[in-house]
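J.: A predicted structure for the sequence below; I have some questions about it.
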Amino acid sequence: MDIGLMVEGQNGLTWERWLHILRLAERLGFPTLFRSDHYFIGPQQDSLEAYLSFAVAARETTRIRFGPLVSPVTFRSPVDVGRMAAQVDLLSGGRFVLGLGAGWNEAEHRAYGIPFPPVSERFARFEEAIQVMQRLWAPGPASFAGRYYRLEGADCLPKPASGRPPILIGGSGEKKTLRLVARYASEWNAVNLSPDAYAAKVAVLERHCEAEGRDPATIRRSLMTFAVIGPDEATLDRATLRMMSMWGAPAGTTPAQYREGLRARGMIVGGRDAILAALEQYARHGLQEVQFQHFLFDDDTVPEFLAAEVAPAARAL
């Protein structure tokens, strides 16, 4: 099992912090570094435009895979996303992973004047957007006549280095999302599921793959988690306080109490032994990578701990 990093780009990410995290991830040997694609969630803070940050990542790193986890298809036209993805893929030598989702946070859409259609339309647009991008990446001019998007002889040049960037689909919705994973995705990314919940979603994905005539083993499986982890109690407290500031907590809640609530919900909380015990359970269900949230942008303790004490043992799972 691989261990990757994930950062929330809308939670105070600056260029200085992004450059530092890119170099840190590369130096410590992480195979992947993903970031969210949001204007804001909760309080509005510094928030770097995702695709500008990916162009920087392509030039500042030489080895890691990177991309959005995930880009809502509501934010940009599929032509713009497809062109940017192809060019970042080319710039990085084929290391870009295009993470996509249907979009969910109505508040940021409303704040920035972005239409937020009903869920059924968002998923219909999602599927058409994937088809449009795949046409753009294929050799030669592309045409497409859908309900929401059209192409008429569009030859999107330059083409991506890898033929087409791998598409990662994030989410675990059983009726729509996992069906699209089975149909289109190179990678499925689940979010914050306990091992038992993850196993149940795997079973649903496998049924969708059977209906699509696809071998589920051809889909890479990863999971992003808001785990509260670290080598010591002080680090756990710092990470917990950061999470409490992001997501809120009842008045008077201590960091230790907050962590107990997270444990009760099946989240990973603790040090090396607790992490590896949880990863072993996920590995039984075919999970290939876990991306741990890097909450404290100005503190390298958790990434260094993961690289030194967790990743080597996880690779043996």
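T.: On my side now, so go ahead.

J.: CA atoms for contacts and neighbours, from now on please.
T.: Fine.

J.: the residue positioned nearest the centre of the chain and F96, how far apart?
T.: Nearest to the mean C-alpha position of the chain, by Cα atoms, centre = their mean, lies L69 at 2.3 Å. Shown here: L69 relative to F96, a distance of 12 Å by Cα to Cα, to the nearest Å.

J.: my read is that the residue nearest to the centre of the chain contacts R35, right?
T.: Yes. At 5.6 Å, L69 counts as touching R35 under the criterion of Cα atoms under 8 Å.

J.: where exactly do the helices run in the stretch 201-317 of the chain?
T.: 233-247, 255-264, 272-283, 301-305, 311-314 (DSSP state H, counting those that start in this stretch).

J.: so for Q87, which of these sits nearest?
T.: helix 301-305 (29.1 Å; Cα to Cα).

J.: which other helices and strands contact the closest one?
T.: helix 15-28 (3 or more Cα pairs under 8 Å, 6 or more residues apart in numbering; DSSP states H and E).

J.: the helix it packs on: which residues count as buried?
T.: 18-19, 21-22, 24-26 (16 or more other Cα atoms under 10 Å).

J.: same thing with stretch 55-67?
T.: Here stretch 55-67 shows 55-58, 61, 63-67 as buried, counting by 16+ other Cα under 10 Å.

J.: below is an additional structure, to be compared with the one above:
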Amino acid sequence: MKLRIFTEPQQGASYDTLLQVARAAEELDFDAFYRSDHYLAMGGTEGLPGPTDAWITLAGLARETSSIRLGTLMTAATFRLPGPLAIQVAQVDAMSGGRVELGLGAGWFEEEHSAYGIPFPKEKFGRLQEQLEIVTGLWSTPAGEKFTYDGRYYRLTDSPALPKPVQPKVPVLIGGLGKVRTPALAARFADEFNIPFASVADSEEQFGRVRAAAQEHGRSPGDLVLSNALVACVGRDDAEVARRAAAIGRDVAELKEHGLAGSPAEVVDKIGQYEQAGASRVYLQILDLHDLDHLQLISEQVRTQVA
């Protein structure tokens, strides 16, 4: 089981704060540093000092870290055109020496689109599918050949399909709880399938749908990495758990039911349940980005137990 750090900077974080967390995650031997792709805070917070762009952030981190993998849960397809997105990801991959992963989703938060003048189309799933076809198609086009695409939403003519990523294949993540179209899309394009904030039982059911879709598409179900994203709130004792829950405005009982909360032993046990359901990676949603002692505790007393 690999543990990864997942941040939500729209809730309030500067680039320097994210850099501190990414460097701490690297030093503490977490597998990857991920961030959300949002431009507006949620839950009534102000999100100061304001939003940071996911791929500009990862470009900076690519030069200021050395070994940890970097990615998004999830880049919003509504925010970017697929051709420029393929260029951005390939460039950041080169800047990192081949450590980038692309989580790509349809986009869902209408208010942030309105706040920053971004069109919010009614049909998002079809656009996501075309973006996946284009991004992966540009990267896989042999050097010296052209890429052309004539879709319903996007058209590319004689693209040189450059630049190429450093990695032979940038891992692509798709996620969600849709029962039909989402597993089918993952079967076609994903290297990893991620389930956000779901129970063990719901995860097991969705993983089963994804494995079945992969088989129908002619893939071995084992080809797909399966993962969960879950909020983390770990403490050495009940008082420390309560303090950390209060710092993020959450209830301890709710966190224990819906996330990874409690003592290191409790969290290790809960991660084991997700592993039995099929997950081999867990993205730990860290909401208090100034509590680096939290990361150290998780690394020393949870990560080492589940590795």
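T.: That came in fine, so what should we check first? Keep in mind that what you see is a predicted model, and the values were worked out from it rather than measured.

J.: what do we get in structure 2 for the residue nearest to the centre of structure 1?
T.: Structural alignment (TM-score structural alignment) places L69 of structure 1 against L73 in structure 2.

J.: and if you look at E128 of structure 1?
T.: Checking with TM-score structural alignment, E128 of structure 1 has E130 as its match.

J.: also S194 of structure 1?
T.: In structure 2, S194 of structure 1 lands on S199 (TM-score structural alignment).

J.: touching, V210 of structure 2 and F189? I think so.
T.: No. Using Cα under 8 Å, V210 of structure 2 makes no contact with F189, being 11.9 Å away.

J.: who has more neighbours out of these two?
T.: V210 (24 against 18; other Cα atoms under 10 Å).

J.: skipping its backbone neighbours, what lies nearest that one in space?
T.: P183 (4.7 Å; Cα to Cα, 6 or more residues apart in numbering).

J.: what residues does E64 of structure 2 make contact with?
T.: E64 of structure 2 makes contact with L19, according to Cα atoms under 8 Å, 6 or more residues apart in numbering.

J.: what does it correspond to in structure 1?
T.: Checking TM-score structural alignment: E64 of structure 2 goes with E60.

J.: look up how far A25 of structure 1 lies from that match.
T.: 11 Å.

J.: now the helices of the stretch 201-317 of structure 1 in JSON lines, please, with extra columns for distance to T218 of structure 1 and mean neighbour count.
T.: Shown next, in JSON lines, are these (distance: least, Cα to Cα, whole Å; neighbours: other Cα atoms under 10 Å):
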{"stretch": "helix 233-247", "distance to T218 of structure 1": "35", "mean neighbour count": "17"}
{"stretch": "helix 255-264", "distance to T218 of structure 1": "32", "mean neighbour count": "15"}
{"stretch": "helix 272-283", "distance to T218 of structure 1": "17", "mean neighbour count": "17"}
{"stretch": "helix 301-305", "distance to T218 of structure 1": "29", "mean neighbour count": "19"}
{"stretch": "helix 311-314", "distance to T218 of structure 1": "22", "mean neighbour count": "17"}
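
J.: before we move on, the earlier item: and the equivalent of the residue nearest to V210 of structure 2 over in structure 1, what element?
T.: Here P183 of structure 2 is matched to L178 in structure 1, going by TM-score structural alignment. In this structure, L178 of structure 1 sits in helix 177-184 according to DSSP states H and E.

J.: next one: G163 of structure 1
T.: Counting by DSSP H and E, G163 of structure 1 is part of no helix or strand.

J.: go on, K175 of structure 1?
T.: Using DSSP H and E, no helix or strand contains K175 of structure 1.
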